[in-house]
Every structure is written in C-alpha cells, then in structure tokens.
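Trainee: fold the following, please.
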Amino acid sequence: MTIGLVSAPTNLGLQPPAPTSVPGTAKAPEALREAGLHRRFIERGGQDRGAVVPGRYADDAAPGVLRNQAAIVEHARRLAERIDAVRADGLAPLVIGGDCSLLVGAGVALRRAPGRHGLVHLDGHTDFRHPGNSDLCASLAGEDLAAAVGLHWPAVADIDGLGPYFAPADTAHAGCRDDDTALAETTALLGAVVPAARIREQGVEEAAQRILDVVDRDGLDGHWLHLDVDILDPGVMPAVDSPDPGGLTADELTGLLAALAPRAIGAQVTVFDPDLDPDGSRARLLTEILVEGLAALGERR
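Mentor: Okay, here's the model as predicted:
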C-alpha cells in the first residue's frame, strides 16, 4: 500500500521546557524532511499529503482544563479529516508529529470510519495519567493513552461523542520502563502491556506477536500504530522531552516496527525534538529507523 505522509507540527500537548519558551516538537516534521525522510518515502512510491498546522501554543492550563485544550480539540478534528482523506484515496497515513496529543485526532478518524480498530501504543511511558489516578492532569502528551481509551475528561476523550476511540481490550502498549507509575493499572486494563525490559528478554519477534494477538484478531479491522521515539534508550535518542534509561536500541525498534507495520491502517511518529539535536544526527538516525521499519506500512491490510 502506498504511504501518504502528513505533517502535524504540534507541541500543544507538552508543558513548556522553560517559562519563556515552547516545546521544540513542532519543528520535527521539517527537521525530518531535511534529514531525507520525505524524499526517501516518496522515492519508494509515497505521497506528500501536506501539513495540518496547529493553533498557537498558549500554556493556559487551569483546574479541569488541559493546557491548549481548545486548540488540541480543533487540531484533532482537522487532523482526523486529513487522515480520512488520505485513507479515502487508498493510502496508508503516516503522520509525522509533533507530540503525543496527535493520538486523539487519529482516534476520532478511526471512530468515524466503518469497523472496529485496535491501537498499538509504542512509547517509553504508558502516558496513562488521568483524573482517576492523578490530580496533576494538564498535558495531554503524558495522558494520551488514557484519553484514547476513554478515561480522561470528555472534552478530549469524547470529542463529538466518539469516545472511547479504542476499546481497552483492543489496545496494546509496549516500551514503558519497569518503574512506570501506571504499569500495574495498564496491565490490568489493556489487552497487552510489554515493557521494554520484556522486549529485550523475549526478543522482538515474540513481543510483536504478543501485540498482534491483541490488535490483529478476528473482529478488528486493523490497528493504528503510535510511536513516541522516547521508547528508544537516551543513549540512542536523547532528543526527547522525557528521556528515561532502559529503552530500546535502534535495531530493536526497527524490528518491532517492521513486524507491526504491515497490518496497520496507519501510523504516527511523535516527540522528536530538534532543539535537542543541534547537529541533526538524531534526525538522520530516526529517518533510517522509520524508512526501514515502516517501509511496509499497510501492505497486508
């Protein structure tokens, strides 16, 4: 299946790195373009399907309201429309973000589509903070998985009455560290949770099969593949907002993506921060991982 590249340069779901600055993830799509990502996918038959530009970053969190909440919801609706259009043309969407708040836009798109869809959440953190387990909800990029399965405030978890975007039983997470505060909760709720340490112990092939047993079973019409690049070890990928030791190697992530991508409907890539990559070397490394790991995106759908 041909890949349709969609840039989504958002930083709306992250807290500011300093009081007078904004997160750098909005620069990721163009940094990866400069590193050759778009050119190399297009050389393989892909199409550039433009950008969905977010509203202005405001850092306006308040009790019961996420920072940039209105802008996140507005962007999610427009991103969903672009994903719909790309899929309508017979392409597999590959959304280049941006931060993890993009997941609600993908969720809206798939809930509006016929059928029932699973979610693969590849991330160095479970991103499962929500009002039921924390009083600190403010940044959707650390709460996106909880929102995707319907556990967050309705403003983000039930956009246009479409929540939950993915059933917990149809959702698999992989890549968190063993000390993740929501590991026990997600393990009890989701279809599968495979921490990074277990991926290394079991091997990529076995971990991928555990995930596919959840999202590629009878009754589902494909899955969405979410990638936060902080699943990688900081020694490999330090250019993220929340690096944690114990992550995957570049080869492990490439292999995991290659095993999961062929049966996926589409995918998104998040949280790469070019501000933390002054010489562009991490953008080039990430380009290699994505081009090889996602080359067969959607081919077995």
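
Trainee: use CA for all of it now, contacts and neighbours both
Mentor: Will do.

Trainee: and the residue nearest the centre of the chain, how far from Thr270?
Mentor: Nearest to the mean C-alpha position of the chain, counting by CA atoms, centre = their mean, stands His226 at 3.2 Å. Taking CA to CA, to the nearest Å as the measure, His226 falls 8 Å from Thr270.

Trainee: might one say that the residue nearest to the centre of the chain is in contact with Val269?
Mentor: Yes. His226 is within contact range of Val269, at 6.5 Å (criterion: CA atoms under 8 Å).

Trainee: can you show me the helices along the stretch 151-300 of the chain?
Mentor: 154-157, 183-189, 196-202, 204-215, 250-260, 281-293 (DSSP state H, counting those that start in this stretch).

Trainee: nearest to Gly124, of those helices?
Mentor: helix 196-202 (7.7 Å; CA to CA).

Trainee: so which bits of the closest one are buried?
Mentor: 196-200 (16 or more other CA atoms under 10 Å).

Trainee: what does that helix contact?
Mentor: Residues outside helix 196-202 that contact it (CA atoms under 8 Å, 6 or more residues apart in numbering): 124, 174-178, 206-207, 231, 246-248.

Trainee: another for comparison:
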Amino acid sequence: MISAPTNLGLRPPAPTSVPGTAKAPEALREAGLYRRFAERGARERGVVLPGRYADDAEPGVLRNQAAIVEHARRLAGRVEAVRADGLAPLVIGGDCSLLVGAGVALRRAPGRYGLVHLDGHTDFRHPGNSDQCASLAGEDLAAAVGLHWPAVADIDGLGPYFDPADTAHAGCRDDDTALAETTALLGTVVTAARIRRQGVPEATRLILDVVDRDGLDGYWLHLDVDILDPSVMPAVDSPDPGGLDAVELADLLAALAPRAIGAQVTVFDPDLDPDGSRARLLADVLVPGLEALGERR
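Mentor: Modelled structure (predicted):
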C-alpha cells in the first residue's frame, strides 16, 4: 500500500480553496482501510507527498503541471520498488493525475501492459477536442494514451504509457461528451448503464478480452470512486447520477483485481464526508474488492 495524497490534478472547489482529495489516505486509514488490508497480509510502503497546490493554469500549461510531473516520477519509482519486491502495489490517492505516475512506472518496466480505467467519466478532455484543458484529473485517460501535451503525456520520452487498443474504460455515463471518441479509439468502453443492464460478469468479460490477452504482460487497475452513484458516494469532485451501487463495484473489482499487476484508488474527498460515513462505506467496498489484488498474476 502506497499513500499518494495528491490534489494537484483538480480545479479549486472555490476561490482561494484547494481540493480535499489530499486528505483521502488518512481519512480512509481512520475508517479502518489500512488495518483491514494489513490483517490480510498487506504491507505499507510509505507516502509519496505532492508539491504545493497552486491554481496556476495558463494557456498550454496544466494547473500544477511541473509539480504533477515531479510527483509522477517519484510515484513511479515507488511503484517500481514495490514490484521489484514481488508485490502488487495499491496506491491510495489522491486524484486521477496519479495515472500518469503509474504509466511512467510501467513504461520503464520490461513488457507491455494494459489499462483498466474504472471511472464515472471518460476523463478524455485533451487539446484535440477542447480548448479548456487545465486539470489533469479530468484529462488523465487522454494523457495516458498519448493525446495530451507532451509535458504530461510523454514524460521522459516514455509516452504513450498505454496503447489505446490495450485500454478498457468502464463506468462513464451515457451522456459523457467523449463517449463516441473513446468508443472508436479504445479497446472497449462499457458504460455504467450497460453494466447495470447486462451485469458485472458480462462487463468483466468485455474488459478482460482487451487487457488479459496474449501479447500483454498484465494490466493496471485505475478506480475513480465517482463511478459510484452520488446516492452512494457524494464525496467526490464531480458526482453524476446513473452510477453503480456499492455491491456492483465491489463485485467488479473482485473480478478484475486478481489478475491486475497493481491498482490505484482516486478522488474520494473527505471534505465532503464530515461524519466519515462515506469513508467507511468505501472501505467496505475496497477490502473485498481488492483483497486479492495480484494473486493470480
């Protein structure tokens, strides 16, 4: 378990304020997540702290861009160290900009890796489809497959971090603005509505057909908890109706985690969970969902 309490990829929730996702690892610790994983044999491997948050976006430059790149390099090093010890890294974030660090780590490694992107949004805003690029947490999947500015999509000449054909997205809503583009480009896209209509086993089959096939050496599992419906998980940056329920997400994670080489959890915001009830609910999803992470890899 690696704590990565970053909020660098998000826009400020209000003027002069900062996003609360940097508090997520410790809020989840208070909710018992770390203890429960430790009881199942997990080991803690420290914290990768982010740089100072600054609302400094300008044309052609992401908000906190230099700090995001620096953090991605350090997170990549920690992921590499965990994998070198024969362990499956579980990164507890933090916002979705963490995907860049995971991508750098896997591109440095021998082999070819796929990506499972579980998220309530496609996170596919990029300079080719928008003039509003500013916050990497809403643009992480585009960066991961090489469609963003080289400063974040080609760190140290390693981009694209994942081939689009080796990438599966699941969980976006039917009205996602990039649904058509991602469906045409990625290996598969499975909306939340389709998961609910056809069931978790069928969604799992569609995903694994893309990321767990000959020619790939494993896949990284990215989770943005806004894949959950806001009635279940309102403590996120961009809640949208039509998401999964807690049982559906736990079952989906449990089906995907055993063959993943690592995973990350992002976008839970304790500032929006004053009584800690959503942190406890999230722990109840993540423990059964991810306790077998990497066991079959």
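
Trainee: residues in contact with the residue nearest to the centre of the first structure?
Mentor: Listed by CA under 8 Å, 6+ apart, the contact partners of His226 of the first structure are 103, 119-123, 267-270.

Trainee: gap between it and Gly46 of the first structure?
Mentor: Using CA to CA, His226 of the first structure is found at 19 Å from Gly46 of the first structure.

Trainee: and what of His117 of the first structure?
Mentor: Taken as CA to CA, the span from His117 of the first structure to Gly46 of the first structure is 24 Å.

Trainee: and these two? Which one has more around it.
Mentor: Comparing His117 of the first structure with Gly46 by other CA atoms under 10 Å, the one with more neighbours is His117, at 24 against 21.

Trainee: so what corresponds to the more buried one in the second structure?
Mentor: Mapped onto the second structure by TM-score structural alignment, His117 of the first structure lines up with Tyr113.

Trainee: any chance of the helices of the stretch 151-300 of the first structure in TSV, plus distance to Ala51 of the first structure?
Mentor: Conversion of the helices of the stretch 151-300 of the first structure to TSV gives the following (distance: least, CA to CA, whole Å):
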stretch	distance to Ala51 of the first structure
helix 154-157	22
helix 183-189	33
helix 196-202	32
helix 204-215	28
helix 250-260	23
helix 281-293	18
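
Trainee: what's around the corresponding residue of the first structure for Asp214 of the second structure, how many residues?
Mentor: By TM-score structural alignment, Asp214 of the second structure lines up with Asp218 in the first structure. Asp218 of the first structure has 9 neighbours, counted by other CA under 10 Å.

Trainee: show me the contacts for Asp218 of the first structure.
Mentor: No residues are in contact with Asp218 of the first structure under the rule CA under 8 Å, 6+ apart.

Trainee: quick one: the helices in the stretch 1-150 of the second structure?
Mentor: Counting by DSSP H, counting those that start in this stretch, the helices of the stretch 1-150 of the second structure are 24-30, 33-39, 65-84, 98-108, 140-144, 150-153.

Trainee: columns distance to Pro13 of the second structure and mean neighbour count on top of the ones you listed, output as TSV?
Mentor: Shown next, in TSV, are the helices of the stretch 1-150 of the second structure (distance: least, CA to CA, whole Å; neighbours: other CA atoms under 10 Å):
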stretch	distance to Pro13 of the second structure	mean neighbour count
helix 24-30	16	21
helix 33-39	26	16
helix 65-84	18	19
helix 98-108	19	26
helix 140-144	19	28
helix 150-153	23	21
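
Trainee: and those: which comes nearest Leu185 of the second structure?
Mentor: helix 140-144 (10.7 Å).

Trainee: for that closest one, grab the matching residue range in the first structure.
Mentor: Aligned by TM-score structural alignment, helix 140-144 of the second structure falls on residues 144-148 of the first structure.

Trainee: ok, Gly132 of the first structure to Val73 of the first structure distance?
Mentor: Taken as CA to CA, the span from Gly132 of the first structure to Val73 of the first structure is 21 Å.

Trainee: can you check Leu212 of the first structure too?
Mentor: For Leu212 of the first structure relative to Val73 of the first structure (CA to CA), the value is 30 Å.
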